Each structure stands twice: as structure tokens, then as C-alpha cells.
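Enquirer: Below is the sequence, then the predicted model.
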Amino acid sequence: MEPRPARLSRTYMTDLVLPPDTNQFGTIFGGKVMAYIDKIAAISAMRHARQRVVTASSDSLDFLAPIRVGQAIHLEAFVTYAHKTSMEVFVKVLAENLLTGETVITARSYLTFVAIDEEGRPVEVPPVLPETEEEKAHYESAPRRREQRLARRQAASQGEFPMP
């Protein structure tokens, strides 16, 4: 298969954080952010594979700063690496003060998706072609994350819960 540039999977999403989206502190619920992350990552993976996809894992989700009611939540995702039938997707979440234009990175996450056919069987995906420095950095570090992911998965299947 011909490699596909990572830029073709880039996906952006923006929404306004309203009171029903927030907790008693006026900041967005973590679960709401997680749902946005899973959705945008799935879209990015589908753009890369041009296939149906399912979430296989969420390797990490680091909350770095709160997003407050009245701010915009802005997400950016792209496929960083592909291996046979799976794809790693990086998601960056920002908060934007719509009155000042100030933005702050509020979360980062890596997820893995598997491309599937109509019967739910895994199908091959094209390799990723990184072009920018950011894409190259994620691409080059992806095999290490994949090894860690596979080791965690193996340990979990044996009833173990290893520390990272």
C-alpha cells in the first residue's frame, strides 16, 4: 500500500463549553473531554484508512489545565503511525478564551484504532508518511509506545496489572 501523508488525517473540532457541560467548579467534565477525544480520533483514523474503525486502546490522557464554561474547546488529531491493521492517533486539546484569543493546551492523548470490514474483521491500513517536524517526532517515538501498549495488553490478558 502507498503511504498516506499524516496531514490527510488531520481533523479539527471546536465547541463552546456551556453550563450543562461543566461540573460544580465551572470546568468541563473529564468524561465529556474523553468523548470528544474518542470521536475526533475515530474521524482521523477513518480519514487515514478510509475504513470503519474501532477504538482498541487509549494509552494516555493527560489533563494539563481546566477548560471553563464560556471558553471554546478546540481539538486537533492526526494519525501518527500505522501497523498492519492498527493506527495510533494523537489528540491535542486546547481551551480558547474567545474574548482575548488566548489559548492553552489542556490535554494530550494517544489512542489506537483498528480498521475493520463489514463483518468486523481487521483490514490492512496504509503506512503513514510524516512530513512536518511534529509528525516526524510522533512517528519516530510511536514504535516504543506500541511496544509498551502490547506489553500492557499481554499482562492484562494474564490478569496482571503492571505499572508503567
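Expert: That came through, no problem.
Enquirer: C-alpha from now on. contacts and neighbour counts both.
Expert: OK.
Enquirer: All the strands of the protein, residue numbers only.
Expert: Along the chain, counting by DSSP state E, strands occupy 4-5, 11-16, 52-63, 72-83, 86-96, 103-116, 128-129.
Enquirer: Centre of the chain to the fourth one, how far?
Expert: It stands for strand 72-83. Using C-alpha atoms, centre = their mean, to the nearest Å, the mean C-alpha position of strand 72-83 is found 5 Å from that of the whole chain.
Enquirer: again, but for the longest one
Expert: Here strand 103-116 shows a centroid-to-chain-centroid distance of 2 Å under the convention C-alpha atoms, centre = their mean.
Enquirer: which secondary structure elements does it contact?
Expert: Here strand 103-116 touches helix 30-49, strand 52-63, strand 86-96, going by 3 or more C-alpha pairs under 8 Å, 6 or more residues apart in numbering; DSSP states H and E.
Enquirer: what do you get for the fourth one?
Expert: With contacts taken as 3+ C-alpha pairs under 8 Å, 6+ apart, strand 72-83 sits against strand 11-16, helix 30-49, strand 86-96, strand 128-129, helix 133-157.
Enquirer: take a look at this one as well, against the first:
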Amino acid sequence: MKSKPCRESFVVKTSHVLPPDTNNFGTLFGGKLMAHIDDVAAIAAVRHARNPVVTASTDSVDFLAPVNLGHSICLEAFVTWTRQTSMEVFVKAVTEDLLSGERKVCTTAFLTFVAVDDDGRLVEVPEVYPETEMEKKLHANAPIRADQRKERRKQSKEFAEEFGTAFPWDRA
């Protein structure tokens, strides 16, 4: 399987922030932004794998700046690192006041996807290689993020086992 550069998975999506997308403060719903993030990240992962993908994890999403009604939201995503069947995808979201031209990064996030076949079985993905300085930095630090995800997943499984499926009032 031939390795691919990060740029081959690059995705850009720009949307206008309209009233149905906003909360009572006139800013974009956090969940709506997270849906945009998952969407562009999945497209980047499919472009890299050329197979269907499923989201395995989303690292923390910190909202750094509000996305106001009437502004735009532009998301960029690309695959930064791969393992045998998984891909780490970096997403940057920038909000723009379309009248003034002022732009702010409103969030960054890392998501992990796994490639699957039509029956949902894991399939191998090509290796990815960085070319730009930014890609090289993200690629070099990816193993640290992967270890953090592995530990977080272990803790999530422990919580799931401890709390189970019963409602709180049924646990007595």
C-alpha cells in the first residue's frame, strides 16, 4: 500500500451561520460546531483511506471564540498520522465576521477514525507523511496524543463497567 501526503486528505468547508444554528445568545450551538467537525474529519479520513470510516474518538473540543449569527464558519481538516487501521485527523475551525473581515480560530480538535469494509470489519490504511512544518509538528506529536487517547479509553471502559446500564435509582 503506497503512503500518501497529508495534503491528499485536505478538506475545506465553509458555512454561513443562520438563525436555526444558534442558541439564545446568538452564537452557534456547540453541538452544531461539533457536527461540522465530525463531518469534515470523516471526509478527510475517507479521502485518505478510500474506504468507509467510523469515528473512534474525538479529543477535547475547546471553544476558544464564539461563532456569531451572520458570521461564517470555515473548517479545515487533514489526516496527520496513521496506524494500521486508524487515522488521526486534525481540524481547525475559523469564524469570520463577513462584514469586517475579522477572523478568529474558534476551535481545534483531533479525531480518530478507523477504516472499515462493507461488513464493518477493520481494513488497513496507507501510511501518511507530512510535508509542511505544521504537518511535521502534528505528525511528530501524534504518538503522545495516541497514548493519551488509549489511557482515556481505558478509563472510559472502567467507568462503563462500574456504572453499568442500570439507572441510578436501580443500583441500590
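Expert: Right, received. Where do you want to start? Keep in mind that what you see is a predicted model, and the values were worked out from it rather than measured.
Enquirer: Any chance you could compute the TM-score here?
Expert: Once superposed, the chains reach a TM-score of 0.95 (TM-score structural alignment, normalised by the length of structure 1), with 161 aligned residues with a C-alpha RMSD of 1.3 Å.
Enquirer: now stretch 95-110 of structure 1, how far from the chain's geometric center?
Expert: Averaged C-alpha coordinates place stretch 95-110 of structure 1 at 16 Å from its chain's average position (C-alpha atoms, centre = their mean).
Enquirer: how about it: buried residues?
Expert: Within stretch 95-110 of structure 1, the residues that qualify as buried by neighbour count (16 or more other C-alpha atoms under 10 Å) are 95, 96, 97, 104, 105, 106, 107, 108, 109, 110.
Enquirer: Adding distance to residue 135 of structure 1, write the residues you listed out as JSON lines.
Expert: What follows is these, written out as JSON lines (distance: C-alpha to C-alpha, whole Å):
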{"residue": "95", "distance to residue 135 of structure 1": "22"}
{"residue": "96", "distance to residue 135 of structure 1": "23"}
{"residue": "97", "distance to residue 135 of structure 1": "27"}
{"residue": "104", "distance to residue 135 of structure 1": "20"}
{"residue": "105", "distance to residue 135 of structure 1": "18"}
{"residue": "106", "distance to residue 135 of structure 1": "20"}
{"residue": "107", "distance to residue 135 of structure 1": "18"}
{"residue": "108", "distance to residue 135 of structure 1": "15"}
{"residue": "109", "distance to residue 135 of structure 1": "15"}
{"residue": "110", "distance to residue 135 of structure 1": "13"}
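Enquirer: and the nearest residue to residue 22 of structure 2 once chain neighbours are set aside, what does it touch?
Expert: Among residues not flanking residue 22 of structure 2 along the chain, residue 28 sits closest, at 4.3 Å (C-alpha to C-alpha, 6 or more residues apart in numbering). Under the criterion of C-alpha atoms under 8 Å, 6 or more residues apart in numbering, the neighbours of residue 28 of structure 2 are 17, 21, 22, 66, 67, 68, 69.
Enquirer: Among the residues you listed, which pair sits farthest apart?
Expert: 21 and 66 (12.8 Å; C-alpha to C-alpha).
Enquirer: Can you work out which residues contact both of the two?
Expert: For the pair residue 21 of structure 2 and residue 66, residues contacting each of them under the criterion C-alpha under 8 Å, 6+ apart are 27, 28.
Enquirer: What does residue 104 of structure 1 correspond to in structure 2?
Expert: When structure 2 is aligned by TM-score structural alignment, the residue opposite residue 104 of structure 1 is residue 104.
Enquirer: and the most centrally placed residue in structure 2, what does it touch?
Expert: Nearest to the mean C-alpha position of structure 2, by C-alpha atoms, centre = their mean, lies residue 111 at 3.6 Å. For residue 111 of structure 2, the contacting residues are 38, 41, 55, 56, 57, 58, 59, 88, 89, 90, 91, by C-alpha under 8 Å, 6+ apart.
Enquirer: Over to residue 19 of structure 1?
Expert: Residues in contact with residue 19 of structure 1 (C-alpha under 8 Å, 6+ apart) are 26, 69.
Enquirer: Now which residue in structure 2 aligns to it?
Expert: For residue 19 of structure 1, the aligned position in structure 2 is residue 19, judged by TM-score structural alignment.
Enquirer: can you list the helices and strands packed on strand 72-83 of structure 1 in JSON lines and add distance to residue 73 of structure 1?
Expert: Compiled in JSON lines, those are given as follows (distance: least, C-alpha to C-alpha, whole Å):
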{"stretch": "strand 11-16", "distance to residue 73 of structure 1": "5"}
{"stretch": "helix 30-49", "distance to residue 73 of structure 1": "9"}
{"stretch": "strand 86-96", "distance to residue 73 of structure 1": "5"}
{"stretch": "strand 128-129", "distance to residue 73 of structure 1": "27"}
{"stretch": "helix 133-157", "distance to residue 73 of structure 1": "21"}
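Enquirer: Just give the closest residue to residue 55 of structure 2, not the sequence neighbours.
Expert: Of all residues beyond its chain neighbours, the one nearest residue 55 of structure 2 is residue 113 (4.5 Å), with distances taken as C-alpha to C-alpha, 6+ apart.
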